Each structure stands twice: as C-alpha cells, then as structure tokens.
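[1] Sharing a model that was predicted from the sequence below.
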Amino acid sequence: MVLVIVVAVLALLAGLLANRHLRPRLITADDNEGMAVKDLVGPLLTLTVLLLAFVLVTASGSYGKAEVASRGEARALDQLVETAEYAPAAQRARVQADAVCYARAVRHQEWPAMADGKGSAAPSVWSTDFRRAFGEVQGKPVFGMLVAADSKRSEEREERLTQATASIPSAIFWFLLATLTLTVVALGICLPRRNNRGQLITLALITALLTTTLCIIRDVDRPFGGIIDVEPTAISEAERQADRDFLINHTAAELPCDTDGDRRRATT
C-alpha cells in the first residue's frame, strides 16, 4: 500500500517537473498549446467504467454463491428427511419434526436478519436437536447417513451466512462514489456553454448509467436484502416436503414449534 502511494506521488512529481523544465526544450510551438481538460477526461471515464465493471463482477459472484448455498442447504435438509425414513419410528418422527421447525426458523427469522448481514440463533436450536436424535441411533447403519446429510446442511448454512455479509468493503464503495462524482464533474466542465442541449442529454444519460451501475453493485452485494435478493423459495419447498412426510403419521399439533420456528412452551 505504501509503495503504491509513494510511486504514484513520485510519478506525479516527475510529470510536473518534466512539464516545467523538459517540455520547453522539446516543443517549439506556442507553449500554451497542450492537452485540454477534455483530453484528460477520457482516461478518467475509462477508469471509472473499468472499476465499476470489476466490482460489479465481484458482487455478482457473491450473489451467485449465496443462491447456490441456499439451494444446497435446502437439498441437504430434504436428504436428511428422506434418510430419516430408515431410522426407527421415534427417531424418524423427531428428525422430520425438527426439519420442519428448522426450515421455519430459517425462513421466518434468519432470512430477515440476513438483510442486515446477521444470522439468527433460532435454527441452531433445531440443528442441536438433530444431533441429539442422531445419538439415539448411534451404531446403526442409518447413523452415518444422517450425520453426513447434516454436515452438508451445516456447511451450506455457513456459506449462506458468509455471503450475507457485504463482500465489497465500504472504503471501496466510497472510492467508487468519489470517482463517479469526479468523472461527472469533469465531464460537465468540458461541455460548451451554448448550443449544448445534445451534450447535456448525453451527460445526463452517462450519469444515470454510472449511478445505476453503482446502485446495482450496492444491492447485489447484499443478496438477502434490497430489490435484487435471494428468495427463500428452496427452503420453503424443503419445509413443505418435510411437513408432508411428518403429517403422514402425526398431526400438526405434535410439531414442537410454532409457525415461526420457535419452540412451543409446555402447557399445564
């Protein structure tokens, strides 16, 4: 970091010194002629576009990983429910009920929290209960399959929570905003003062495009909140299937959680 700053400053000083002392010896024409402001705006605009494109690709990659993790978690949960069919009746019912409650907790509590880059402790209540149920079938062939499916679910959830946090540091975002501002101002300075309707419209369009790109970057970098977000469609489907399997031999009243995935309080 320090090296980059030092080299940039030295390059700027070298350019200014060359302009002051070397240029008069090389140029014989009028010294007032040279690069105009509009000649310097071109590279600045190119730099701004390249930076926005690079950061947009990075943010899009984070969004894609979040969507893949969400689907992977739902598939692992569905596999866990299907594997529980090979367990004894008591453990099968417990795992299926916990799967329904886990999916509800993810959908109703953790999903809204991820809009702010946070998680929720509610799903962990049911993942802990998974392991307790697994302990009751330890030593049986189904034990290894249940543990493998739950490990996959845990990994996908961890990846989902990781992608919920912004992948682009705030410093980079503010740098992009400053670069955009400087570019637009520089373009405005280069506009003619008269007969400039076409140029004004073009500047407005360029400003709108650059601003929209930056807004998209900001939105996509937070894949679980905003306009472009990952919906809990996959986990909702996993919940529906787990609920269907559980209700084959039980009633909804036997589920240990409410509709939001919170554990029911014991009634006397």
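    Perfect, thanks for sending it. Numbering: from 1, shown residues only.
[2] only C-alpha atoms for contact and neighbour calcs from this point on.
    Fine.
[3] ranges for the strands of the stretch 1-150 of the chain?
    Remark: no strands are assigned in the stretch 1-150 of the chain by DSSP state E, counting those that start in this stretch.
[4] Apart from its neighbours in sequence, what residue is nearest Q241?
    Of all residues not flanking Q241 in the chain, D78 sits nearest, at 7.5 Å (C-alpha to C-alpha, 6 or more residues apart in numbering).
[5] Any idea how many residues pack against that neighbour?
    A total of 23 residues lie near D78 under the criterion other C-alpha atoms under 10 Å.
[6] is it true that it touches I235?
    No: using C-alpha atoms under 8 Å, D78 is not in contact with I235, being 9.0 Å away.
[7] which of the residues in stretch 85-104 are buried?
    For stretch 85-104, burial by neighbour count (16 or more other C-alpha atoms under 10 Å) applies to 85, 87, 91-104.
[8] Same question for stretch 152-168.
    Buried positions in stretch 152-168, judged by neighbour count with 16+ other C-alpha under 10 Å: 152-154, 156-157, 159-168.
[9] Could you check how far that stretch is from the centre of its chain?
    Relative to its chain's centre, stretch 152-168 lies at 9 Å (C-alpha atoms, centre = their mean, to the nearest Å).
[10] put this beside the first:
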Amino acid sequence: MSQAAQALAITLAVALFAAAVVLAKHRFFPPDPADEPREDVAEYISMMVGVLYALVLGLALVSVWETSDNASGHTQAEAGALHQTYLVADALPPEGQTKVRAIAEQYARHVVNAEWPRMAGRQDLGSEGWTMLGQLRAATRLPANATPAQQIAAQELLSQLGTLDEARRGREQDAQSSLSPVLWVGLILGGVLTVAFMFLFGIQRNVTHIVMVMGLAALITFLVLLIHELDSPFGGYLGTDTSAFTRYFPVAA
C-alpha cells in the first residue's frame, strides 16, 4: 500500500471511530435538556481551544514547509553547481578536465547512493563528500603555462564550487532539521482536546453531530499526517528526491 493510501486509510479510520463514539454517546448518554443553559460556556471554551489549536497547526505547517522548501532549493543549487563544474571543465587542460569530471561523477554517485539514505534516517553524512569537494578544488589548479582562457575557466570553477559548498552545507542542515517535540505534543494533545470538546454539546440530531465530529477528526488527522510527511524533507512521500542529480549524471542505484 502506498503512503498516500495509508494516509487516506488512517484518516478514514479516525473519522469512523469518531462517528462510532458519537453514536455511543447518543445511545447511552442522550442530551439532557436541563443542561442546555450551560452550552454557552462550553461553546466559548471550545472556540478558544479551536483558535489556539489553529495557531499551533499554522505554526507547525509553516515550520515544516519552510524546511522542505529549503531542502529542495539547496538540492537544486548543489546539483546545478556540480553540473556547471562538469561543463566548464572543458576549458581546462586535458589532465585537469579528466580529473574534474571523474570527481564530479563520483560526487554525484556518493550523494545519491550513500548520503540520501542517511539523510532520510537523519544520520550524520560523514566527511567523504567534503573530501571530494577538496579534491575538486585541487583539480582546478592550473600549470604555470596556462592560457588566459584556462585561467578564466579555473576562476569560474572556483565560483561554482563555492556555490556548491554553500548549498551542501544548507542540505546537511536541512537533513537534521525536525519539528520541535513541544509542537508535536501540542499537535496531538490539541487535536484530541479539540475533538473531545465536540462531545460537550447536547446536539439533538445524531446525523448533524456525527457529520461535525467526523469532519473535524478527519481534517485534524489529515493535517497532522501532512506535517509528519513534510517533517522528513529528504524522505517520505513528499520529500525531495535525487532527480536533481540524476537529471545531469547517469547514477546507477
């Protein structure tokens, strides 16, 4: 089963469970007309809880969305700089051209096959990638008899390597970023509390109560699952994939 189907199944299961609880409440604890005057207080408290929970949801969504967007941007910038390094190497002397291209291809394979699984598991990437970047810089050094065109190409290569270095640092930071545990506690407890307040109302019509609770429970479950997926910027159904690198380099998994 795909992750999208799993998320849909979980959302539906939560909504059906909420509906079953509503039916049980109306069956065993029917609304008491004598409690109606107290509904104004319950409605006010429920409204305040709902507003506060909406703020927590918004904060969590913005946080994970920003991390996911940064991860995609850093990956695109890193892959683009590596590709430009590979192309500009044409202007280097034959020996330097061969070295730069070989290391660039090796770096792409390392990122796709070694670093990506580690990032999905929030593991340390190690120093091998940085060692390859150092080798790339060393390969751009020119002999004393280099032509002006080769010198210009070497400067361009250093510029691209600087961009690559910065993007790589950003990618490493994005891979270690995660939503605060405090926000996760607020999302789970706030969602449970928000749905639980729906049972304080003495709604006479069962169908109306069921629809309201099912809709609220399904929406909260969907949003929490969405936040969970976006909280893994390099893994999961919505995470950034390796296509930015494999588009330019034929990497075999």
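    Right, received. Where do you want to start? Just so we're clear, the structure is a prediction, and the values are computed from it rather than from any experiment.
[11] what's the TM between chain one and chain two?
    Superposed pair, TM-score by TM-score structural alignment, normalised by the length of the second structure: 0.76. Supporting alignment: 211 aligned residues with a C-alpha RMSD of 2.3 Å.
[12] joint contacts of D78 and I235 of the first structure?
    Counting by C-alpha atoms under 8 Å, 6 or more residues apart in numbering, D78 of the first structure and I235 have no shared contacts at all.
[13] what's the neighbour count on G198 of the first structure?
    For G198 of the first structure, the number of neighbouring residues by other C-alpha under 10 Å comes to 9.
[14] Equivalent analysis for L142 of the second structure, please.
    Neighbours of L142 of the second structure using other C-alpha under 10 Å come to 15.
[15] Wait, it touches I152, no?
    No: when contacts are counted by C-alpha under 8 Å, L142 of the second structure is not listed as touching I152 (10.7 Å).
[16] sorry, back to before: how about the buried residues of stretch 85-104 of the first structure, which pair is most distant?
    Based on C-alpha to C-alpha, the longest span within those runs between A87 and R104 and measures 23.1 Å.
[17] Pull the contacting residues for D245 of the first structure.
    Applying C-alpha under 8 Å, 6+ apart, the residues near D245 of the first structure are Q96.
[18] The buried residues of stretch 85-104 of the first structure in helices, which ones?
    Assigned to helices by DSSP state H, the following of those qualify: 91-104.
[19] counterpart of the residue nearest to Q241 of the first structure in the second structure?
    In the second structure, the residue matched to D78 of the first structure (TM-score structural alignment) is H83.
[20] so that match makes contact with Y248?
    Yes: when contacts are counted by C-alpha under 8 Å, H83 of the second structure is listed as touching Y248 (6.4 Å).
[21] how about the helices of the stretch 101-250 of the second structure, start to end?
    Counting by DSSP state H, counting those that start in this stretch, the stretch 101-250 of the second structure has these helices, from start to end: 116-120, 128-139, 148-176, 181-197, 206-230, 243-246.
[22] So for V41 of the second structure, which of those helices sits nearest?
    Comparing those by their distance to V41 of the second structure (C-alpha to C-alpha), the top pick is helix 181-197, with 11.6 Å.
[23] Against which helices or strands is the closest one packed?
    Identification of packing neighbours for helix 181-197 of the second structure by 3 or more C-alpha pairs under 8 Å, 6 or more residues apart in numbering; DSSP states H and E yields helix 39-88, helix 206-230.
[24] what's the mean gap between the last one and the aligned bit of the first structure?
    Spelled out, it's helix 206-230 of the second structure. With mean C-alpha distance after the TM-score superposition for the first structure, helix 206-230 of the second structure departs from the first structure by a mean of 1.3 Å once superposed.
[25] Also the longest one?
    After superposition onto the first structure, the mean distance of helix 39-88 of the second structure to its aligned counterpart is 1.5 Å, using mean C-alpha distance after the TM-score superposition for the first structure.
[26] Show me how far that helix is from its chain's centre.
    The chain centre lies 8 Å from the centre of helix 39-88 of the second structure; the measure is C-alpha atoms, centre = their mean.
[27] and that helix, what does it pack onto?
    Under the contact criterion of 3+ C-alpha pairs under 8 Å, 6+ apart, helix 39-88 of the second structure touches helix 94-110, helix 148-176, helix 181-197, helix 206-230, helix 243-246.
[28] Any idea which of these gets closest to R38 of the second structure?
    helix 181-197 (13.4 Å).
[29] coming back round to it: overlap of the contact sets of H83 and Y248 of the second structure?
    The contact lists of H83 of the second structure and Y248 share no entry, where a contact means C-alpha under 8 Å, 6+ apart.
[30] who touches the aligned residue in the second structure for A66 of the first structure in this structure?
    Residue correspondence to the second structure (TM-score structural alignment): A66 of the first structure is matched to A71. Taking C-alpha under 8 Å, 6+ apart as the contact definition, A71 of the second structure lies against 170-171, 174-175, 233-234, 240.
[31] ok, 7 Å please
    171, 174, 233, 240 (C-alpha atoms under 7 Å, 6 or more residues apart in numbering).
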